[in-house]
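Engineer: Below are the sequence and a predicted model for it; my questions follow.
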Amino acid sequence: MALLGRIYRSDFHIDFVGRRRVWYALSGVIVGICVLSMIIRGFSLGIEFSGGAVFQLPSHGGTVEQVEDTLSSVGIDPADSVVQQLETSKQFRVQTPTLSDEQTDKLTDALAKRFSVADPDRNIAVSTVGSSWGSTITKKAVQGLIVFLVLVMIYLSVRFEWKMAAAAMAALVHDLVVTMGVYSLVGFEVTPSTVIAVLTILGFSLYDTVVVFDRVRENTAGMAASSRRTYAEATNDALNETLVRSLNTSVIALIPVASLLFVGAGLLGAGTLKDLALAQFVGIASGTYSSLFFATPLLVDLKRGEPAVRALDARVARERGRRPRSAPSVPAGPGASDGPGEPGETASGEVTARAGGLAAVAGDPLGRPDGSGAREPVPAGAGLAGAGRRPPTAGAARRAGGRKPGRRGRPSGKKRR
């Protein structure tokens, strides 16, 4: 709680850019696991993409094993089918590969007999979908994704610069791979709802990245003549300044999506919501991570080789190297000056001048820097407090004697009648 309080009070400073190799390694591990899962495990495609038949019927207290036995009895391999028991509606949902009309009728009669369905034509819903419909949807989704990426690349290149656009596109690919990899790992079906959710999270991921890049541009504007901080430091400051805003936006977006995923699909059994909610939940979380820990540090690495950025870094290093170091302590003595030196005077020159003044004072007991030994009359008692005591002032003499020196007549303060 203390850490969250510090974050929301902006009482913190995280070195995002300085630790970018750690973030790169973490992203590499996550992306590697997702890619391996997509290659080895593959995806569980829904009927809209793979084609086949779907049977939905009342369960009447049956089990999934009984449905699988029924499939085997009509010559259908249960390993190629998906059987779901819907607890809320007390029904079975059986998805099979593409069947002929004869196989469809035979399986319908077998299910009706096994689970005591009185009227199969009304109580058993059969839907048949060809694989061509799913391939058409996939082709349209890929075309829309390509057009979207091209338009976003052009806009970011015009609005900011092409290196910012390249970093944003890299973060976008990162989010896509992570989202689809999670689908492969958990075994959720890929349905048209999944495609809609993926296209939705692309916009969210880019929105968060663009906000961070806009702050980076504000912090780095006019740095060509500055020598206060490097490009990497200005970029890291921009990340810290937008961190609270990014966290607030992500948390507000994740709360309703988490409700759909964990409450709607998990507790209430609304299976149609889980495909949409899982993609959005993973995509929003991955988009927040990539905009802070991946896209902006990658931008710093892309800009590092530019002549202007290299000149800025060198100028900042020279300026910090010229900062005056603390001068060595010199023993204090009469006539030693403690004030600052003249403008433009180096620390070594100041120490040398002070040492010369001390040498001159040491040869004169009265503390005269010219070193002359001639004595001059001094007031009585001047040596009681050292050679540096000044003669008594007129005010001190007046307080001591009650009269102003060199003046005759009545004491001061009395008027002549």
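Structural biologist: Arrived safely, thanks for sending.

Engineer: When you work out contacts or count neighbours from here on, use the C-alpha atoms and nothing else.
Structural biologist: OK.

Engineer: Now the terminal residues of stretch 46-64, how far apart.
Structural biologist: For stretch 46-64, the separation between the terminal residues is 19 Å (CA to CA, to the nearest Å).

Engineer: How about it, which residues are buried there?
Structural biologist: Counting neighbours by 16 or more other CA atoms under 10 Å, one finds that the buried residues in stretch 46-64 are 46-59, 62.

Engineer: and if you look at stretch 347-360?
Structural biologist: The neighbour-count check on stretch 347-360 (16+ other CA under 10 Å) flags 354, 357-358, 360 as buried.

Engineer: From those, pick the one nearest residue 5.
Structural biologist: Closest approach between the buried residues of stretch 347-360 and residue 5, by CA to CA: residue 354, at 51.7 Å.

Engineer: For residue 362, see how far away the closest one is.
Structural biologist: 12 Å.

Engineer: As TSV, the buried residues of stretch 347-360 with secondary structure and distance to residue 142 would be great.
Structural biologist: Rendered in TSV, the data for the buried residues of stretch 347-360 read as follows (DSSP: H, G, I helix; E, B strand; the rest coil; distance: CA to CA, whole Å):
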residue	secondary structure	distance to residue 142
354	helix	78
357	helix	83
358	helix	84
360	helix	88
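
Engineer: and which of those is nearest to residue 313?
Structural biologist: Proximity of those to residue 313 (CA to CA) peaks at residue 354, which lies at 36.5 Å.

Engineer: follow-up on the earlier one: mind putting the buried residues of stretch 347-360 into CSV with distance to residue 316?
Structural biologist: Shown next, in CSV, are those (distance: CA to CA, whole Å):
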residue, distance to residue 316
354, 32
357, 37
358, 38
360, 41
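
Engineer: mind listing the strands for the stretch 151-300 of the chain?
Structural biologist: With DSSP state E, counting those that start in this stretch applied, the stretch 151-300 of the chain shows strands at 189-190, listed in chain order.

Engineer: Below is an additional structure, to be compared with the one above:
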Amino acid sequence: MPKLERAMLHVSWWKTVLIWFAVLLSVLLAVPNLLSDKQLSSFPAWFAQRKVELGLDLQGGSHIMLKIERGDVVRDRLETLVGDISARLRTVNIGYSGLTGTGQKIQLRVNDPAQVQAAINALKPITSANGRPGAALSQGDNGALTIDISDAGINERVSASMTRSLKVIRDRIAQLAVGEPLIRRQGADRVVIQIPGLADPQRLKNLLNQPAQLSFRLIDQSMQVQDAMNGRPPAGSEVLFSEDDPPVGYLVQKQPILSNIDFADAVAVSNTQSNDGNISVKLTPESTSRFAQATAANLGKNVVVVLDDQVISAAALKTAITTGDIDIPGDFTAQGAQDLAIMLKSGPLPATLTTVEERTIEPGLGNETMRSGITACIVAAIFVAALMIGFYGLLGVAATIALVINIIMVLAIMGLFGITLTLPGIAAIVLIIGIALDANVLIYERVREEEKKTHLLVDALRHGFNRAAATVADANLTLLIVAAILFYVSSGAVRGFAATLIAGIFTTFFTACFVTRSLVDAWISHRKPRVLLAGVRSGIFDGANIRFMGIRRYSFTVSAALSVATLLAFAAVGMHLGIDFTGGSIIEVRAKQGVADPTNIQSRLQSVVPGDVQVERLDDRLSAVIRVHAQQGGENAEQSAVTLVRDELGRDYDFSRVEVVGPAVSGEISTTASLAVLAALAAILIYIWLRFEWQFAVGAIVATLHDVILTLGLFVLTGMEFNMTGIAALLTIVGYSLNDTVVVYDRMRENLKRYSQMPLPILIDASINQTLSRTVLTSATTLLALLALYIFGGEVIRSFTFVLLFGVAVGTFSSIYIAAPVLIVFKLRPDKFQAGDENKGQAGGDVQSGKPAV
């Protein structure tokens, strides 16, 4: 008999080899995470590069998102076209007047109507760029011509400016020697820069926000500056102002005698005693000759140095400059001179780059957060492993081994695909621990049921694993859909959470259905047991016949009342929206001496920072969190507010964390977050509808909406900040709740096929009772894992974990008392699932007694 049983459970040798080869490969890929960088240096590069990269929230550093100013590109294109039009018409001797440009429109009038067609022919080349239309030329009355710059033409210019800006950014950051920055383009007009270990990004932002267009220009003495300001400057000249307070105006020629393209090099020289500096530039050979001629021809005239349309110095030309080495006059600090030299060497930015998002974590805080996260993971694993071993004995040991392999495989996949581990990513790993043991509990409970029916352990194991695999796949697929949507719409740390969760879903299915089975197969081969281990104690609800549907009207009423109350509170009170949705700044400071004084901080900031400022001291009493509400004036105003806070508090406090979100980013996050929730609900509706029946889909959506509404109510009731991590928690709750609902639905569908004549409430009660042990155990393991994260994960992740704890509890409730009763409300038709030739009467008796023959 043992030989027969062995044959029945036998897993083919090649499958076993593949399973353990995948495990061994995962271990090999995960090993670099246990070694230091010094130890990894002795290994091949392909091996060392498999180490999981830590997010900035775990190692500290700065994340900056820059946006190219489209208005600068439009203005530059407009000025270029106006100059080009003027030059082309002069070349063919066509007189014109009223040449002006506004926005994306240029207008002029040809003086002689007979020359209009010749003017059109001369201007045709400017309407296309690289063979593609960039502007449209139209003719009006009395020789009027209009050139409209197309949006497509501007978009092409923006793209070209982005390409150029990326090169300049890389060159500027490379000269700062700030480690290994990550610089990548995001979308059509943005650049994301991440620099590990950089605690104060202010200098970096100054370097990257400044185009550094430097030029030497002659002063136009044909008109007084005031007259030019009151009227119209001469053609080819413009009025620029100095940095002085009050600023001094200069009428200068637009055509420079030197500009950035003429500089071969730039060197800053600093005086350490006076902390000032100066800059010397070396000209190219061709520029040296041209500048010598220009200075010789304009002796006695005044020349100004212009930096980004602002005059920084003015001087008279006393002698011709022929050496090719020029000292740039100006009042520079030592660092200011070094920064300008860096910008000149790297070349000018084609347009202004504005900081629209900034997130900075002080490295010490990142390391502390990392330690807390690892501790939480270890404690969570110990909690759930103890629970599994306590209920399942040696089968629990197999599940625990599979869990360790699962985590190893997650780390291997993250290293292989370059997935960054963030603090929410650690939360995802803790959640994976709960989900992984959920899958094992589902399989083991099915095995117990099969053993009761067959009384042969090997048959029970084989049927249990085979039949539970589809349910595990269904349950995890709903969570995968939600995680994929979250990954698509999010960025930064939240995207790290989604990516880690996606990897964990795949590894969970593999370890639960294949690794665990292989381990159990090895145990069967070695011990050859005939019955399930006596140490299995999970049947605490065996034979239960709880009438869940008997109180469905009460549960519906209570849930509906709570949902309505939540919606009313939401409308009346609203939620405390975080800066991800409203814009603004969050700054965490730590007192250099003593404890943080929130009253003093608030009084000091209210006098210097516009708008509302809120200060809250943290539990350690040494730190405080400052919330600066969104500023009027856009992205630059947000950055100015943070600078004011730094200037006011810098002497007394260290800045541990700075997050700044401008209106452009906050508006996009609000839109994408709303679309993410709607997309998740729609995807779930479609999937459940296709996989089950439309009544099941409606039940799942009603239960999910119930969970979402009550979770939002938690934010309203507690006043917790609702930000993008709140959206991540919300979508995770949606996925987890559906995980539980799908398991219950799967059992209902199976029973409906077998017992199609049974009253639906009784059949639903039996299905829930059959899966009750699994529901209680999996909810307990997930709650234990999240509780460990809540206790040991640190302050930063605590509110996120609290929401997940609440959501798991509510999701467990809704899968029983909301999702199931909806099937009765919408009159699910059991005949749809009829198997055909089953003994319906006997089955009905079994189900009604609470002991279904399944």
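Structural biologist: That came in fine, so what should we check first? As the structure is a prediction and not an experimental result, all values here were calculated from the model.

Engineer: Select from the buried residues of stretch 46-64 of the first structure every entry located in helices.
Structural biologist: 47-50 (DSSP state H).

Engineer: and of the residues you listed, the nearest to residue 31 of the first structure?
Structural biologist: Each of these was scored against residue 31 of the first structure by CA to CA, and residue 49 proved nearest at 24.8 Å.

Engineer: That closest one touches residue 191, doesn't it?
Structural biologist: Yes. Look at residue 49 of the first structure against residue 191 with CA atoms under 8 Å: they come within range, at 7.3 Å.

Engineer: What about residue 80 of the second structure, how many residues nearby?
Structural biologist: One way to gauge burial is a neighbour count; for residue 80 of the second structure, by other CA atoms under 10 Å, it gives 11.

Engineer: Widest-spaced pair of the buried residues of stretch 46-64 of the first structure?
Structural biologist: Taking CA to CA as the measure, these reach their widest spread between 49 and 62, a distance of 29.0 Å.

Engineer: Next, format the ones in helices among the buried residues of stretch 46-64 of the first structure as a markdown table and append distance to residue 39 of the first structure.
Structural biologist: Compiled in a markdown table, these are given as follows (distance: CA to CA, whole Å):
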| residue | distance to residue 39 of the first structure |
| --- | --- |
| 47 | 21 |
| 48 | 21 |
| 49 | 18 |
| 50 | 18 |
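
Engineer: closest to residue 213 of the first structure among those residues?
Structural biologist: Distances from residue 213 of the first structure to these, taken by CA to CA, are shortest for residue 49, at 37.8 Å.

Engineer: What's the separation between the closest one and residue 99 of the first structure?
Structural biologist: When CA to CA is the yardstick, residue 49 of the first structure and residue 99 of the first structure sit 15 Å from each other.

Engineer: Tell me which residues touch the residue nearest to the spatial centre of the first structure, please.
Structural biologist: Nearest to the centroid of the C-alpha atoms of the first structure, with distances taken as CA atoms, centre = their mean, sits residue 292, at 2.5 Å. For residue 292 of the first structure, the set of contacting residues under the criterion of CA atoms under 8 Å, 6 or more residues apart in numbering consists of 16, 209, 212, 239, 243.

Engineer: what do you get for residue 549 of the second structure?
Structural biologist: Residue 549 of the second structure touches 761-762, 764-765, 817, 821, counting by CA under 8 Å, 6+ apart.

Engineer: What does it correspond to in the first structure?
Structural biologist: Residue 549 of the second structure maps onto residue 17 in the first structure when the alignment is built from TM-score structural alignment.

Engineer: where does its match land in three-state SS?
Structural biologist: coil (DSSP: H, G, I helix; E, B strand; the rest coil).

Engineer: Contacts for stretch 159-173 of the first structure next, please.
Structural biologist: Identification of contacts with stretch 159-173 of the first structure by CA under 8 Å, 6+ apart yields 149, 152-154, 156-157, 202, 205-206, 209-210, 213, 217, 287, 290-291, 294-296, 298-299, 302-303.

Engineer: and residue 351 of the first structure, what pairs with it in the second structure?
Structural biologist: With TM-score structural alignment as the criterion, residue 351 of the first structure matches nothing.

Engineer: Just give the nearest non-adjacent residue to residue 287 of the first structure, would you?
Structural biologist: Closest residue to residue 287 of the first structure apart from its sequence neighbours, by CA to CA, 6 or more residues apart in numbering: residue 205 at 4.4 Å.

Engineer: now that neighbour: how far from residue 87 of the first structure?
Structural biologist: Taken as CA to CA, the spacing of residue 205 of the first structure relative to residue 87 of the first structure amounts to 35 Å.

Engineer: ok, now residue 154 of the first structure?
Structural biologist: Taken as CA to CA, the spacing of residue 154 of the first structure relative to residue 87 of the first structure amounts to 49 Å.
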